[in-house]
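[1] This is a predicted model, with the sequence first.
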Amino acid sequence: MCDLIPTPRVSTSISKSKLWHLPARFHCPIIGTCLMPTEIRQLAAKLGDKEIAREGDYWLHTYMVSHCSNKNRIALALQKHLDKKYAAAIKRFSKAKSDDAVMALWKEHLQQGKVAEAFWAALCHPHSSYQLQEHLYEEVHMLSHQIGAGQRADLKRLADSQDEVKLLTKRLEEQEKKHLKSAANKEQQIHQLQQQLEQLQADNATLKRENHSLRHAGNQQPKQALIVEGSDWRQQYKLSERRVEKLTAQLQQQSEQMTALEQLMMPRSDSCEGCDNQDCHKNPDFNGRKVLCVGGQHKMTGSYKELVNRCNGEFSHHDGGKEDSRKRLESMLNAADVIVCATDCVSHDAYYRLKRFCKANDKPYLFLPNSGLSSFAMAINSMAEKVAANPNSGQEIKIVNAG
């Protein structure tokens, strides 16, 4: 408020209703409450004070207040503008003939929020006493503080609302981006599904055409198709028969090897003469001949030796060129009566030297396809039987197997 020198309170009524007749300290709330800054600026421009009209709101407000204490062109313009602006309120208040009536109208307008028009109409009313004018001034003064506090609260709420709007705007933008991205992905998926559907439809049409063609061809040449199919089945049957024959031969060979091994592994009896035990088996007899095993698995050497010993033979072994020397093989071949060679565990050099030596010296020998114990047992059993059948043949006995 633009309070100047306080005016002493008096109890006499004020009959004057002009702006410059009112106490000077009333001018500030009148200008500030009853006129908007834009109105004041327009009045200043209309009065020719263009420089003043370009000043700030506070400076322009102070300028107008300072010209209200006496009758001048600015005070007259303000009086005219206020009377015209609040003519309806002045007319309503003119019906009041006492302070109480003016106060009643003031409270009524105050409840309706019509502070500015009621303030001007009540202050300029010819029946408003000084005490009433002071009361109105005090109420408007306090209202200005309340309005200021409310404005500050409103400004804070406005700032908070603006921050919230920014946050919500940011979230909305993020949601829009996600939505656009999701929409783009959905559109791409739809496009891919459409392509797949078109491809499936094309494939379906092709299959229908092929099915129709096959049915047409089947109706025309059913016998020829059956003949071709029967020929295929016969060919498959022949292949299956050959495979069965091959497997049967392998099974027979394995069975013979197992039988030979089982016979050699049966418990021996030193007195078999006159024995009527059907479970007892008499092993073939090498009659002390030397049996040389060339190659084979080193870990099976003990088992090889056990089988030869059971057939009354003297076992010796050469590893087939892995560690034993060539000279040692030559001497062992000379000393042996019977030679067995496992072809899957022997060097090429030892294999061909053994073969040449046995043919040149009429040595009985046998090549085994593998170094398994059952194969070795079958070979020992076969060779022992031939040696037993020709006990005096010596080196002239020759047993040659494949190889």
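    Everything's here; your move.

[2] Could you use CA atoms for every contact and neighbour count after this?
    Fine.

[3] What sits closest to I380 if chain neighbours are left out?
    Setting aside the residues directly before and after it, I380 is nearest to V308 in space (CA to CA, 6 or more residues apart in numbering), at 7.2 Å.

[4] What residues does that neighbour make contact with?
    Neighbouring residues of V308 by CA atoms under 8 Å, 6 or more residues apart in numbering: 291, 314-315, 380.

[5] how about those in a markdown table, adding secondary structure?
    Output for the contacts of V308, formatted as a markdown table (DSSP: H, G, I helix; E, B strand; the rest coil):
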| residue | secondary structure |
| --- | --- |
| V291 | strand |
| E314 | strand |
| F315 | strand |
| I380 | helix |
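
[6] Would you reformat those as a markdown table and include distance to W59 and neighbour count?
    Below are the contacts of V308 laid out as a markdown table (distance: CA to CA, whole Å; neighbours: other CA atoms under 10 Å):
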| residue | distance to W59 | neighbour count |
| --- | --- | --- |
| V291 | 136 | 27 |
| E314 | 138 | 19 |
| F315 | 134 | 21 |
| I380 | 134 | 28 |
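
[7] this is the other structure I want to compare:
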Amino acid sequence: MTVPARRKLWEHEDYQCPILGTCLSMAELRKLARRLELTVLPHASDYELHGYFVRESRREGRIAQTVNRCLDKKYRKEIRLFAKAADEAALEALWKQSLAAGDVPGPFWAVMSHPVAGMRLLNKVFGEVHMLSHLLGAANRADLKRLSRLETRVDQLSQALSRVQAARRARNLEWAVRVKDLEDRLGAERLERLKLSRQVRETALPRPMGREDEVRALREQLEAASRETRRQAAVIEELYRDNLILREQAEDVSADLERAEQELVRALPCAEGGGCGPGGGCPAEEAGQLPGMEGKTVLYVGGRCNLVRHYRELVERRGGRFHHHDGGMENSASELHGKLASADVVLCPVDCVSHEACLAVKKACRNCMKPFHPLRSSGLSALARSLESLAGNAN
């Protein structure tokens, strides 16, 4: 019995657009364009490139055959699974299972290319994928709004933390000065009390009646010194309590900032890519890495110390290597030049590094002929947008 041939991409009447849009990412299409040495404009938009491949895939030729092979290779696992379906009913049942599990791109191509899939099933599957794209478009727009709110919240918390830390430093300085003054005064009071105690003991010896007033005065001075000592000890205790409250406030704000930054990082993978496929997850996330910076070394100068690990995560998620230099606060200038030698691109946020350090980095990049990209802010989304732009230029 002859096994019917699977349907080719160009054999569909009008399904090339949803197939390419759902089953291949823009990075994969740009890679195919380079491999096929296509005469596409170097700065063609994603929409223009997508439209070009859709037009070429509607007729049999070198481009359509290459795209068809790419789809078969990428989704060979799903194709083998759906090949077990002997009739349209079994094929539809497999599709419903995949759709319920949120797995769309591979099963979509497996159904659209299956030899037993009739027009009724093809139209139904296309309609479900089409409506998913509307739902995910709305979800992505909501994610972008949420990302904007999160970054605003992170900036607010960072500013609040800076204010609390500045107030704590000022209060600690005032506290240290006052404690030192009070301790000096306590020491002097103790010496005075010892002196008065000796005088009281001396005057307690057999003495003329005329010295009673002198003894009484010395005792009053001793009691006054004791009261002052107790008052100053209470002031020191109050300063300790104030310092503890400031420390707790700083820890609370730091914890809020850490939670907001983690939530922002979790929101970034989908939002920075501009949207996910109809499968309910980013194709790049399914592959474990976003495309565009493979093998590139990114040197990030300055920025916020508490975000460095998140900067690294964003760069490494795109396949790049991450190096960091704080702009000269702790890392030396010689260390900067050492890292600059191995960097492919240098990023510097202008809001979180000194003006002198930014100019020095820019001059060093010019001397070493390294690409220098100033960032408008030290936020995570600014870095994500810059990486997206660099990835687009590289493609």
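    Yes, it's here. This one's a predicted model, so the numbers in the text were calculated from it and none came from an experiment.

[8] Got a TM-score for the two of them?
    Scored by TM-score structural alignment, normalised by the length of structure 2, the superposition of the two chains gives a TM-score of 0.47; 210 aligned residues with a CA RMSD of 3.0 Å.

[9] correct me, but I236 of structure 2 touches V177?
    No - counting by CA atoms under 8 Å, I236 of structure 2 does not reach V177; the two are 11.2 Å apart.

[10] Between these two, point out the one with more neighbours.
    I236 (19 against 12; other CA atoms under 10 Å).

[11] so what's the more buried one closest to, chain neighbours aside?
    Nearest to I236 of structure 2 is V179, by CA to CA, 6+ apart, at 6.3 Å.

[12] and the gap between that neighbour and L191 of structure 2?
    18 Å (CA to CA, to the nearest Å).

[13] Looking at these two, which one has more neighbours?
    More crowded of V179 of structure 2 and L191, by other CA under 10 Å: V179, with 19 against 12.

[14] didn't the more buried one look like it was pressed against E237?
    No - under the criterion of CA under 8 Å, V179 of structure 2 makes no contact with E237, lying 9.8 Å away.

[15] ok but C293 of structure 1 is inside a strand, no?
    Yes - counting by three-state DSSP, C293 of structure 1 is located in a strand.

[16] Would you mind listing the buried residues in the helix or strand containing L340 of structure 2?
    Using DSSP states H and E, L340 of structure 2 falls within helix 333-342. Using 16 or more other CA atoms under 10 Å as the test for burial, helix 333-342 of structure 2 gives 336, 339-340.

[17] Quickly note the distance from the residue nearest to L186 of structure 2 when sequence neighbours are not counted to V129 of structure 2.
    With sequence-adjacent residues excluded and distances taken as CA to CA, 6+ apart, L186 of structure 2 is closest to T229, at 6.2 Å. Separation of T229 of structure 2 from V129 of structure 2 (CA to CA): 81 Å.

[18] So which residue is dead centre in structure 2?
    Centre of structure 2 computed as the mean C-alpha position; nearest residue by CA atoms, centre = their mean is V265, 3.7 Å away.

[19] so where does the residue nearest to I236 of structure 2 fall, helix or strand?
    Counting by DSSP H and E, V179 of structure 2 is part of helix 119-203.

[20] what helices or strands is that helix leaning on?
    Using 3 or more CA pairs under 8 Å, 6 or more residues apart in numbering; DSSP states H and E as the contact test, the elements touching helix 119-203 of structure 2 are helix 105-112, helix 212-272.

[21] let's see 6 Å
    helix 212-272 (3 or more CA pairs under 6 Å, 6 or more residues apart in numbering; DSSP states H and E).

[22] Name the next helix or strand downstream of the helix it packs on, please.
    In N-to-C order, the element after helix 212-272 of structure 2 by DSSP H and E is helix 283-286.

[23] which strands and helices sit next to the next helix or strand after that next one?
    Note on helix 283-286 of structure 2: by DSSP H and E, the next helix or strand toward the C-terminus is strand 297-301. On a contact count with 3+ CA pairs under 6 Å, 6+ apart, strand 297-301 of structure 2 meets strand 321-325, strand 345-349.

[24] Mind doing that once more with 10 Å?
    With contacts taken as 3 or more CA pairs under 10 Å, 6 or more residues apart in numbering; DSSP states H and E, strand 297-301 of structure 2 sits against helix 308-317, strand 321-325, helix 333-342, strand 345-349, helix 355-368, strand 372-375.

[25] Give me the contact list for the shortest one.
    This means strand 372-375 of structure 2. With CA atoms under 10 Å, 6 or more residues apart in numbering as the contact definition, strand 372-375 of structure 2 has outside contacts at 299-301, 303, 344-352, 358, 361-366, 382-383, 385-386, 390.

[26] Was I right to think R41 of structure 1 contacts Y58?
    No - counting by CA atoms under 10 Å, R41 of structure 1 stays clear of Y58, with 11.2 Å between them.

[27] more crowded one of the two?
    Shown here are R41 of structure 1 and Y58; by other CA under 10 Å, R41 has more neighbours (21 against 10).

[28] List the residues that contact the closest residue to the more buried one other than its chain neighbours.
    Leaving aside its sequence neighbours, R41 of structure 1 sits nearest to A53 (CA to CA, 6+ apart; 5.0 Å). Applying CA under 10 Å, 6+ apart to A53 of structure 1 gives the contacts 38, 40-47, 59-60.

[29] From those, pick the one nearest L123 of structure 1.
    The closest of those to L123 of structure 1 turns out to be I40 (CA to CA; 20.0 Å).

[30] Report the separation between the closest one and P29 of structure 1.
    Taken as CA to CA, the span from I40 of structure 1 to P29 of structure 1 is 14 Å.

[31] just to revisit the earlier point, show me which pair in the contacts of V308 of structure 1 is furthest apart.
    It's E314 and I380 that sit farthest apart of these, by CA to CA, at 12.2 Å.

[32] Where do the helices of the stretch 1-150 of structure 2 begin and end?
    16-23, 26-35, 46-57, 62-74, 76-82, 88-100, 105-112, 119-203 (DSSP state H, counting those that start in this stretch).

[33] try structure 1
    For structure 1, the helices defined by DSSP state H occupy 24-34, 37-46, 50-53, 57-66, 73-85, 87-93, 99-111, 115-123, 130-220, 222-265, 301-310, 326-335, 348-361, 373-389.
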